[in-house]
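Visitor: need the 3D shape of this:
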Amino acid sequence: MLDKNLGLVPRLRLKTGDIIALGPGKAQLLELIREHHSISAAARAMKMSYRRAWLLVNTMNSCFRQPLVLTATGGSQGGGAELSAEGLKVLALYREYEKAVSERPELKELTALLNTTPET
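Guide: Next up, the predicted model:
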């Protein structure tokens, strides 16, 4: 059974060719890197491997003109990561776009058409 009160939730994936430049998981990873200043800490928070997180960061960095995530190699102070100005802008624009789509009247109309009766 589908609960009509939950409504439909769009999951936006922005692709360049066959590559997903940005989507819900990558946006969450960017937010966690911004919060933790670390790819490894962000990966742990998402319960994913560091390698997987690094691959996602690398994909995002290669899809945009400027890197979204800047990294510093380890040393006595350890490494770290932060969002570039471009990364902050891309993340903010993605979240605004996500919000705008979720507020579209078409989404409300589609939600009203959901089947709320139990499947047999």
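Visitor: drop to CA atoms for contacts and neighbour counts, all remaining ones
Guide: Will do.
Visitor: in the protein, which spans are strands?
Guide: 14-16, 19-22, 69-72, 80-83 (DSSP state E).
Visitor: with respect to residue 116, which of these lies nearest?
Guide: strand 14-16 (30.4 Å; CA to CA).
Visitor: show me where the chain has helices.
Guide: Along the chain, counting by DSSP state H, helices occupy 24-36, 39-45, 50-63, 85-102, 105-112.
Visitor: export these to JSON lines and tack on mean neighbour count and distance to residue 7?
Guide: JSON lines is the format used below for those (neighbours: other CA atoms under 10 Å; distance: least, CA to CA, whole Å):
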{"stretch": "helix 24-36", "mean neighbour count": "18", "distance to residue 7": "18"}
{"stretch": "helix 39-45", "mean neighbour count": "20", "distance to residue 7": "28"}
{"stretch": "helix 50-63", "mean neighbour count": "16", "distance to residue 7": "30"}
{"stretch": "helix 85-102", "mean neighbour count": "15", "distance to residue 7": "10"}
{"stretch": "helix 105-112", "mean neighbour count": "13", "distance to residue 7": "5"}
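Visitor: got the ones you listed as JSON lines, with distance to residue 5 columns?
Guide: Below are the helices of the chain laid out as JSON lines (distance: least, CA to CA, whole Å):
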{"stretch": "helix 24-36", "distance to residue 5": "22"}
{"stretch": "helix 39-45", "distance to residue 5": "30"}
{"stretch": "helix 50-63", "distance to residue 5": "34"}
{"stretch": "helix 85-102", "distance to residue 5": "15"}
{"stretch": "helix 105-112", "distance to residue 5": "9"}
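Visitor: one more, so I can put them side by side:
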Amino acid sequence: MDRDGPRIKLRLEYDVPLVLGPGKAQLLHLIGQHGSISAAGRQMGMSYKRAWSLVEEMNGAFALPLVDSSRGGTGGGGARITATGQAVLRHYESLERLLTDKGAADLAAIGALMKGDDT
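Guide: As a prediction, the model looks like this:
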């Protein structure tokens, strides 16, 4: 996606209640990348408490947890994205791509109706 042009930010709202948007998707991605809730939160500029709260919210909304974590200690803790978490992230990213690809003409058309930079 072109960062200089318009962007689609997908936000899915469920009755569970759960809102799954770009922040939670990025958190899941980074937990998978780093194997750590605290490292993922740090990279996003949020506290461990906030990151953990979002993980608990997501885990509580699904039949199976999206993130599995273990406490720290002498061996250190960690976190991993479960198969369910990987599936949720894969489907979310697929919807983003679909909207971006299929919505490109509509995004451009809306942009063409906006004020230019010279006004």
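Visitor: ok so, going back, out of the helices of the first structure, which is closest to residue 71 of the first structure?
Guide: So among these, helix 39-45 is nearest, using CA to CA, at 8.6 Å.
Visitor: what stretch of the second structure does that closest one fall on?
Guide: Under TM-score structural alignment, helix 39-45 of the first structure corresponds to residues 37-43 of the second structure.
Visitor: would you pull up how far the matching stretch lies from the middle of the chain?
Guide: The chain centroid and the centroid of stretch 37-43 of the second structure are separated by 13 Å under CA atoms, centre = their mean, to the nearest Å.
Visitor: rewinding a little: with mean neighbour count added, can I get the strands of the first structure in TSV?
Guide: Conversion of the strands of the first structure to TSV gives the following (neighbours: other CA atoms under 10 Å):
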stretch	mean neighbour count
strand 14-16	12
strand 19-22	17
strand 69-72	16
strand 80-83	20
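Visitor: export these to JSON lines and tack on distance to residue 105 of the first structure?
Guide: What follows is the strands of the first structure, written out as JSON lines (distance: least, CA to CA, whole Å):
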{"stretch": "strand 14-16", "distance to residue 105 of the first structure": "21"}
{"stretch": "strand 19-22", "distance to residue 105 of the first structure": "24"}
{"stretch": "strand 69-72", "distance to residue 105 of the first structure": "35"}
{"stretch": "strand 80-83", "distance to residue 105 of the first structure": "33"}
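Visitor: what's the closest non-adjacent residue to the residue most central in space within the first structure?
Guide: By CA atoms, centre = their mean, the mean C-alpha position of the first structure lies nearest to residue 27, the distance being 1.9 Å. The shortest distance from residue 27 of the first structure to any non-neighbouring residue, by CA to CA, 6 or more residues apart in numbering, is to residue 91 (6.4 Å).
Visitor: so residue 84 of the first structure touches residue 64, yeah?
Guide: No. With contact defined as CA atoms under 8 Å, residue 84 of the first structure and residue 64 do not form a contacting pair (11.7 Å).
Visitor: what lines up with residue 10 of the first structure in the second structure?
Guide: In the second structure, residue 10 of the first structure lands on residue 8 (TM-score structural alignment).
Visitor: now do residue 97 of the second structure against residue 9 of the second structure, distance only.
Guide: 11 Å (CA to CA, to the nearest Å).
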